[in-house]
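Student: fold the following, please.
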Amino acid sequence: MSVSGVALPDARVLRYLGVRVLQVIPTILAIVVLNFFFLRLAPGDLAEVIAGEAGSASPEYMAILRQQFGLDQSIWVQFTKYLTELAQLNLGYSFRNSLPVLDLIVSRAPNTALLMLSSLLIAVVLGVLFGAISAQWRGKWPDGVISALSTVGFATPLFWVGLMLIVLFSVELRWLPAGGMQDLEHSYTGFAHMLDVARHMVLPVFSLAFFYIAIYTRLTRSAMLEVQELDFVRTARAKGLNPLPVTLRHVLRNALLPIVTMTGLQLGALLSGSVVIETVFAWPGMGRLAFDAVFQRDINLLLGVLFFSSFLVIVSNLVTDLVYALLDPRIDIR
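Tutor: Below you'll find the model as predicted:
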């Protein structure tokens, strides 16, 4: 269906999307409630941190700080205020940074998105490539080498990979910077600034992608081996078709369906992995922001980061469902 040459979404797709959105609302509410009350169970608060840094933890000074931050009110009053502000798309105020939480998240989110999407793209491309090679050469030396390397990728912690890359490429070879997002000694602009950011991205991006390359390699290999045994692939080979087109058009195309599902589900894992990588490489993203908020007991900021991250994961899963349904016509989205 189209209006003035512009295609409109199918009614089934809109109905399916509406049902999925309604299913998401209780999930978001549960996340909001659990995040708020679980964080309140953690010992210490912002008033104690600030008083400790000021060297004055008298009862009077603590009472003033708690009143200033609204910590002197009951937890139910704080929760009601939090829900009221959240309903108005207000994530609160970070007293530690003297800025609204939303402004802090908006300033850091593009940096995390740049890191995550670059890592995900590299992981998917290399993982699918290695997995296809491994499946095509099953039982031979390329399969053995790739399987061994993917096992190493599964077993290696992200922070260790990051530290080893820093030691090799920053300390020993001095090829790449060890941390940060840009060179603070030079005020690069234009294309020079892009190159500077790209140089700072290399180590954190490959550190974060290392583990997920192993995942996509194993997943692609197993999916392709399964598809190779199906009747339509055997029929294509029996007709004497060229093995390469059969592999690309029939085997790999059908094997990509679980890859699409895994890509959507990996966003949450990438967010958690970015906390480690951003800390190791001093990358100014949301992961580093959440890490600092934990140590500073900045509950408002931590709540905002958790809510924003959870919302992104939910949206990515919803988009993955729609893409999967469009790629596989066997799925009924009524």
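
Student: CA atoms for contacts and neighbours, from now on please.
Tutor: Fine.

Student: what comes up buried for the strand or helix carrying Val106?
Tutor: Here Val106, judged by DSSP states H and E, is contained in helix 101-136. For helix 101-136, burial by neighbour count (16 or more other Cα atoms under 10 Å) applies to 101-102, 104-105, 108-109, 111-112, 115-116, 118-120, 122-124, 126-136.

Student: also this sequence, please, to line up against the first:
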Amino acid sequence: MKRALLLLRRRIISSIPVLLIVVIFSFFLLESASGDAVDAYLGSIGGGDAALIRSLRESYGLDQSVLARLWLYLSSLARLDLGWSVAFNRPVRDLIVERLPNTLLLMGSATALSFGLGSALGILAGTKPGSLRDRFLSIGSLIIYAIPSFWLGLVLSILFSVKLRWLPIAGIETIASGKTGLSRVLDVAEHLALPVGALAFIYLALFLRIMRSGMAEACKLDFVLFARAKGLSRSRIVLRHVARNALLPLVTMLGLQSAAMLGGSVVIESVFAIPGFGRLAQEAVNGRDAPLLMGIIVTSAVLVICVNFIVDLVYAALDPRIGASEGRA
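Tutor: As a prediction, this is how the structure comes out:
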């Protein structure tokens, strides 16, 4: 427990400057883009006179200098105030709190499915490298990984929603259904079946190939021969010794892929019309809503950092040497 706390404290301290760099870089990157929320608003209403433009820019704080706006944003961020959305005319924090759970549910389900199934299939393939089973799973995973997620989502939607009519075609749940309790849980599960499947299958193939490679390499190490010499059963050697060592690169890749899965949810949410975090980012870009887009970037950075915190703790549990080195540092 002490090792985990030391590791967590060190990671939190090191993540603060990283988050600050992300915020400042993203702020100046958005400032360098042409147009702003006032331009988008004027375009939607067919233009306006100079007085209206000046009034809007003053009300949105766009008449101040870049450094003044940056300092104001950092001061607000320190108070956990993400600003005001120009496009939605609502606080950015309320929008994120409203949309983020849908994306976390989508990503969490897809990650659990891809990681669990990919690890299991990788163990099956890696225990007998070069076998017919290994070749079939390796070639199949390569084919799946080459398929674009949006295309797979469209195919699944056409097959299971349009043709077979087994599952809902879009949304996170039935609108105004009035369902509660278990009925609502089942309704949400039906709506998430296709988007979770489309997002999970792509990363399942990646986790399968990494686990397969790790298993094949670990089986060649001396401790496997020692375990066999002790008379341990094959299943115990594979699950308790080989698979544990092969999980290390897989857990590392899980942390690295957390940002990629968050970006992939943008496409899946658009295909299946899920009101989530990804679609909110798309709407912020279309409306040139810089405060909302900054809030989304900051929240995404915090999510990625939190996922890597969890990955570091799991990694330390799998490899005690990491915790020991952190404790001596």
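
Student: chain center to stretch 181-189 of structure 1: distance?
Tutor: 26 Å (Cα atoms, centre = their mean, to the nearest Å).

Student: an error on my part: the question was meant for stretch 98-117 of structure 1.
Tutor: For stretch 98-117 of structure 1, the distance to the chain centre is 13 Å (Cα atoms, centre = their mean).

Student: what range in structure 1 matches the helix ranked longest in structure 2?
Tutor: Ordering each helix of structure 2 by length in residues (DSSP state H) puts helix 181-218 first. Helix 181-218 of structure 2 lines up with residues 190-227 of structure 1 when matched by TM-score structural alignment.

Student: how far apart are the matching stretch and its match in structure 2?
Tutor: Once fitted to structure 2, stretch 190-227 of structure 1 is off its aligned match by 0.8 Å on average (mean Cα distance after the TM-score superposition for structure 1).

Student: so the helix holding Val106 of structure 1 corresponds to what in structure 2?
Tutor: Taking TM-score structural alignment, helix 101-136 of structure 1 hits residues 92-127 over in structure 2.

Student: where do the strands sit along the stretch 1-150 of structure 1?
Tutor: 2-3, 6-7, 93-94, 99-100 (DSSP state E, counting those that start in this stretch).

Student: now do the same contact list for Gly179 of structure 1.
Tutor: 200, 280-283 (Cα atoms under 8 Å, 6 or more residues apart in numbering).

Student: swap in Val251 of structure 2?
Tutor: With Cα under 8 Å, 6+ apart, Val251 of structure 2 has these contacts: 311, 314-315.

Student: as a markdown table, those with distance to Ser26 of structure 2, secondary structure and neighbour count would be great.
Tutor: Formatted as a markdown table, the contacts of Val251 of structure 2 follow (distance: Cα to Cα, whole Å; DSSP: H, G, I helix; E, B strand; the rest coil; neighbours: other Cα atoms under 10 Å):
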| residue | distance to Ser26 of structure 2 | secondary structure | neighbour count |
| --- | --- | --- | --- |
| Val311 | 25 | helix | 19 |
| Val314 | 30 | helix | 15 |
| Tyr315 | 30 | helix | 20 |
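
Student: between these, which is closest to Gly43 of structure 2?
Tutor: Val311 (45.4 Å; Cα to Cα).

Student: show me what the closest one aligns to in structure 1.
Tutor: So, by TM-score structural alignment, Val311 of structure 2 is matched to Thr320.

Student: please report how far that match lies from Gly264 of structure 1.
Tutor: The spacing between Thr320 of structure 1 and Gly264 of structure 1, counted by Cα to Cα, to the nearest Å, is 5 Å.

Student: over to Thr80 of structure 1?
Tutor: 33 Å.

Student: who's more crowded, these two?
Tutor: More neighbours surround Gly264 than the other of Thr80 of structure 1 and Gly264, with 20 against 11 (other Cα atoms under 10 Å).

Student: check contacts around that one.
Tutor: Contacts of Gly264 of structure 1 by Cα under 8 Å, 6+ apart are 316-317, 319-320.

Student: go on, Thr299 of structure 2?
Tutor: With Cα under 8 Å, 6+ apart, Thr299 of structure 2 has no contacts at all.

Student: just the one 10 residues further on next, same as before
Tutor: Phe309 of structure 2 makes contacts with 8, 11, as judged by Cα under 8 Å, 6+ apart.

Student: which element is it on?
Tutor: helix 290-318.

Student: quick one, that helix and helix 92-126 angle?
Tutor: 40 degrees (axes from the mean of the first three to the mean of the last three Cα atoms, to 10 degrees).

Student: just give the nearest non-adjacent residue to the spatially most central residue of structure 2, would you?
Tutor: Central residue of structure 2 (Cα atoms, centre = their mean): Leu262, 2.9 Å from the mean position. Spatially, and ignoring its direct neighbours in sequence, Leu262 of structure 2 is nearest to Met107 (7.2 Å; Cα to Cα, 6 or more residues apart in numbering).
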